[in-house]
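Q: Model the following, please.
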Amino acid sequence: MRALLTLPLIALLAACATAPAPAPGRVRTTDQVNKGSLVGAASSPLRDINLLRTKIPQVLLDSLADPYARPYPMSCKEIEAVLAPLNEALGPDMDQPKPTKADRGLIADSREFVTDEAMREIVGAAQDIIPYRGWVRKLTGAERHDKLVRSAITAGGIRRGYLKGIGLAKGCKPPAAPTPYTGPPIKLRDPSTPKYPVRK
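A: Next up, the predicted model:
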């Protein structure tokens, strides 16, 4: 099946190479891009040879350099202003409600038309185009860049939590502080209860 997919994938790769750059927005790791859509899966070889790279926003690079830099002036308005580009780069925080189907965008919509098994086949077929993929990723710098992307995302998340903590301490309102949870009570599983049925 993978052999049958190779030619269509090559054609799609050529289209990806000449396509305009996506609009600035949420940063995604290589794995997320590869598994997020058909185009992302088919274009994975271009990321393996470092021709396609995730652009890291400056706000995440700044967070990587100093995630605990204090905003100045230390005001609710300034905290909100500093958080805005972080939210754009990282997507919704954990205190935000989950997006509805209409808000998920094209990536989520495309996955509805492809089963997980088919997506794995497409990703595998695209990655099989390049032999010795692991070595190629190391030699081209793709693996090193992916590590930098993941580190920047982690640092951005740490900085966002830090800034919201400052906002909470100052009595700021969201989005300069965490949004209070207003849903139903969360039931925690008793740790002494086995997660799976056990035979007595």
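Q: going forward, measure contacts and count neighbours with C-alpha atoms only.
A: Fine.
Q: Find the nearest non-adjacent residue to residue 142, please.
A: Once flanking residues are discounted, residue 142 sits nearest to residue 50: 5.0 Å by Cα to Cα, 6 or more residues apart in numbering.
Q: List the buried residues for the lengthiest helix in the chain?
A: Using DSSP state H to define each element, the chain has its longest helix at helix 142-169. Under the neighbour-count criterion of 16 or more other Cα atoms under 10 Å, helix 142-169 has 142-143, 145-146, 148-157, 159-168 buried.
Q: so how far is residue 5 from the residue nearest to residue 142?
A: Look at residue 50 and residue 5: by Cα to Cα, to the nearest Å, they are 22 Å apart.
Q: So what's the residue count around the residue nearest to residue 142?
A: 20 (other Cα atoms under 10 Å).
Q: next one: residue 137
A: 20.
Q: for it, what are its contacts?
A: By Cα atoms under 8 Å, 6 or more residues apart in numbering, residue 137 lies in contact with 48-50, 143.
Q: Mind telling me the two of those farthest from one another?
A: 49 and 143 (9.6 Å; Cα to Cα).
Q: here's the other one to compare against:
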Amino acid sequence: MTIWLLTLALAAGPVQAQNEAENSNSAQPDRMREVGRSAGKIASQPVRDVGVARTDIPPVLQEAAEAPYSLKGIKSCRDISNAFHALTDVIGPDFKAGEVKKENRAGKLAEAGGKTIVNSLIPFRGLVREVTGAAPAQRRLERAITAGYARRGFLRGIHQTRKCKTPLF
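A: Take a look at the predicted model:
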């Protein structure tokens, strides 16, 4: 019964996402890209768990992790804007106050079902991830992403303090 429900959720997710995308033409490319990214991450999880696929940290996040509050190489407002946008390209859009993002419930159910099925393929997954080095690599990536958020916030503050006119959005 549980497998049947998960299969139904997996099948309903893309259909629901497509229906919602058709109803909102402007959001269609973003939603379809997000569904594709999510499906790719879920499908490749076992390969990452056993250490076959490496978790690479983008250079901009490596730099942020090393010195999130450094102004090295930042001389002008354009430098600040370029550094801000480089981080945004890697970690996604910045937080916007008052923005409410509509969630695709069927898509989230499909994602959860897919993760459950894929993650059940590897017995003792947590132990396997530690032994193969996948878990420490994931923790390093998460630390670098957190540093990226901190650096982007720092750059926004410097941008405002210097009264820069270059756009950050």
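Q: CSV for the contacts of residue 137 of the first structure, including distance to residue 35 of the first structure?
A: Shown next, in CSV, are the contacts of residue 137 of the first structure (distance: Cα to Cα, whole Å):
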residue, distance to residue 35 of the first structure
48, 14
49, 18
50, 18
143, 17
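Q: Closest one of those residues to residue 129 of the first structure?
A: Among the contacts of residue 137 of the first structure, and counting by Cα to Cα, the member closest to residue 129 of the first structure is residue 48, at 10.4 Å.
Q: I figured that closest one hits residue 133, correct?
A: Yes. Between residue 48 of the first structure and residue 133 there is a contact under Cα atoms under 8 Å: 7.2 Å.
Q: of the two, who's got more company?
A: Set residue 48 of the first structure next to residue 133 and count neighbours by other Cα under 10 Å: residue 48 wins out with 24 against 15.
Q: can you pull the contacts of the more buried one?
A: 133, 136-137, 140, 142-143.
Q: Looking for the alignment partner of it in the second structure.
A: When the second structure is aligned by TM-score structural alignment, residue 48 of the first structure is paired with residue 49.
Q: do you know how far its match is from residue 124 of the second structure?
A: Taken as Cα to Cα, the span from residue 49 of the second structure to residue 124 of the second structure is 11 Å.
Q: Does residue 57 of the second structure touch residue 143 like I think?
A: No. Using Cα under 8 Å, residue 57 of the second structure is not in contact with residue 143; the gap is 10.1 Å.
Q: Return the member of the contacts of residue 48 of the first structure nearest to residue 41 of the first structure.
A: Among those, and counting by Cα to Cα, the member closest to residue 41 of the first structure is residue 133, at 14.9 Å.
Q: Under the alignment, what does that closest one map to in the second structure?
A: Under the alignment (TM-score structural alignment), residue 133 of the first structure maps onto residue 125.
Q: which residues touch its match?
A: 49, 119.
Q: The one 3 residues further on too?
A: In this structure, residue 128 of the second structure makes contact with 49-50, judged by Cα under 8 Å, 6+ apart.
Q: Can you give the distance of the helix or strand where it lies from its chain's centre?
A: Counting by DSSP states H and E, the element that carries residue 128 of the second structure is helix 125-132. For helix 125-132 of the second structure, the distance from its own C-alpha centre to the chain's C-alpha centre is 22 Å (Cα atoms, centre = their mean, to the nearest Å).
Q: so how far does that helix sit from its counterpart in the first structure?
A: If you overlay the two and look at helix 125-132 of the second structure, the average distance to its match in the first structure is 0.5 Å (mean Cα distance after the TM-score superposition for the first structure).
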